[in-house]
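In: Prediction below, plus the sequence it came from.
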Amino acid sequence: MPDEQKSQRATLRALFEAQPILRAHELRTAGVAAQTIARALDDGELDRIARGLYQRHGASIETDQALAEVAKRIPKGVIAMLSALAYHQLTDQMPRRVWIALGKSDWSPAPS
């Protein structure tokens, strides 16, 4: 394995120690090449949880995993309404969907 590959893999591991879920854009900005991400997926070190969204393989799934995924996929969104109430344990209802609020001029994501 070349030295550059080792350093990228070390950077990848350090990033995932700091945050449980990362976007591909965040990894590339930190200097991790797309090929390194692909190799980490092939080696079983990472799991792809959604398009452009990754977590360490074997990472424990938190109860608020869906909120974390939405926050990573829509960085300008704000968790709102019933989702926010449930997160702060201010209601006994469990939302079927994650509610988010967006600004008037913000990009509206396509439902997945």
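Out: Yep, it's here. Numbers count the residues shown, from 1 in each chain.
In: contacts, neighbours, all on C-alpha from now
Out: Will do.
In: Tell me who's in contact with residue 15.
Out: Residue 15 sits next to residue 27 when contact means Cα atoms under 8 Å, 6 or more residues apart in numbering.
In: so it is in which element?
Out: Assigned by DSSP states H and E, residue 15 belongs to helix 3-18.
In: roughly how far apart are the most centrally placed residue in the chain and residue 53?
Out: Centroid-nearest residue in the chain, with Cα atoms, centre = their mean: residue 21, separated by 3.6 Å. From residue 21 over to residue 53 the distance is 7 Å, taken as Cα to Cα, to the nearest Å.
In: let's bring in a second model and compare:
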Amino acid sequence: MKRTNQQILDLAQSEGLIRSRDITARGLPRVALTRLVREGLLIRLDRGLYALPDRQVSEHGSLAEVASKYPDGIVCLLSALRVHGLTTQSPFNVWLAIPNKDRSPKMDYPPLRIVRFSGKALTEGIEEHVIDGVTVHMTNVARTVVDCFKFRNKIGLDVALESLREAWGNKRVSMDDLWRYAVLFRVANVMRPYMESLS
């Protein structure tokens, strides 16, 4: 039992966040997680998601928690803007894109705002970031700005304009990249006047 507990604690130390299915995949009993939580050696963050109580959490730790639980989700819109440093807003929710036909994920914390992507939206302009030891899929800077225009009715045109100004002003995007995604995601006509005013 002590050896099992130590293996789980070592895994939590190296991975940052562990899922109950990670334990089962290694042939370790799930009941050990409950025991370790009861002893105060692990904390339960959400159903099936655990961590060491004294783990170091970065500013974007909630994104790592979401990605641990939903590795196929794509962090987007306001949450991606925050990671890219393109907004003054600090979103209360984690904005997560999932495939059109997938069931909406449920988490106690952090709260999720779900948007649905299909086709190229699931693959174009997606990059991987490692946050607190967890791989997080996220829209890149240019794609994030374009998505803000595409979903302007959800987040507000003012946020989309701020993201465009910040990304362009800080030389984080090129007009070519913005235009490519704008055409691909059918918001070129919406973005054209704002892009022209910058160049």
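Out: Sure thing, it's come through. Note that the structure is predicted; figures quoted are calculated from it, not measured.
In: So what does residue 68 of structure 1 match up with in structure 2?
Out: In structure 2, the residue paired with residue 68 of structure 1 according to TM-score structural alignment is residue 64.
In: quick one: its match is in a helix?
Out: Yes: using DSSP: H, G, I helix; E, B strand; the rest coil, the assignment for residue 64 of structure 2 is a helix.
In: Against residue 97 of structure 2, how distant is it?
Out: Taken as Cα to Cα, the span from residue 64 of structure 2 to residue 97 of structure 2 is 15 Å.
In: the helices in structure 2, which residues?
Out: 2-15, 20-25, 31-38, 61-69, 77-84, 141-150, 152-155, 157-169, 175-184, 188-198 (DSSP state H).
In: Tell me which of these sits most buried.
Out: Burial of the helices of structure 2 is given as mean neighbour count (mean count of other Cα atoms under 10 Å); helix 141-150 ranks first at a mean of 26.
In: What is that helix packed up against?
Out: Applying 3 or more Cα pairs under 8 Å, 6 or more residues apart in numbering; DSSP states H and E, one finds that helix 141-150 of structure 2 contacts helix 77-84, helix 157-169, helix 175-184.
In: now it against helix 188-198, angle please.
Out: Taking axes from the mean of the first three to the mean of the last three Cα atoms, to 10 degrees, one finds helix 141-150 of structure 2 and helix 188-198 inclined to each other by 120 degrees.
In: Pull up the aligned stretch in structure 1 for helix 141-150 of structure 2.
Out: Going by TM-score structural alignment, helix 141-150 of structure 2 sits over no part of structure 1.
In: What angle do helix 77-84 and that helix make with each other?
Out: Using the same axes, to 10 degrees, helix 141-150 of structure 2 lies at 150 degrees relative to helix 77-84.
In: residue in structure 2 matching the residue nearest to the centre of structure 1?
Out: Counting by TM-score structural alignment, residue 21 of structure 1 corresponds to residue 17 in structure 2.
In: Disregarding residues adjacent in the polypeptide, which is nearest to its match?
Out: Distances taken as Cα to Cα, 6 or more residues apart in numbering place residue 51 nearest to residue 17 of structure 2, at 4.9 Å, with adjacent residues excluded.
In: Quick one: map the one you found onto structure 1.
Out: Using TM-score structural alignment, the equivalent of residue 51 of structure 2 in structure 1 is residue 55.
In: Count residues in the vicinity of its match, would you?
Out: Residues lying near residue 55 of structure 1 (other Cα atoms under 10 Å) number 21.
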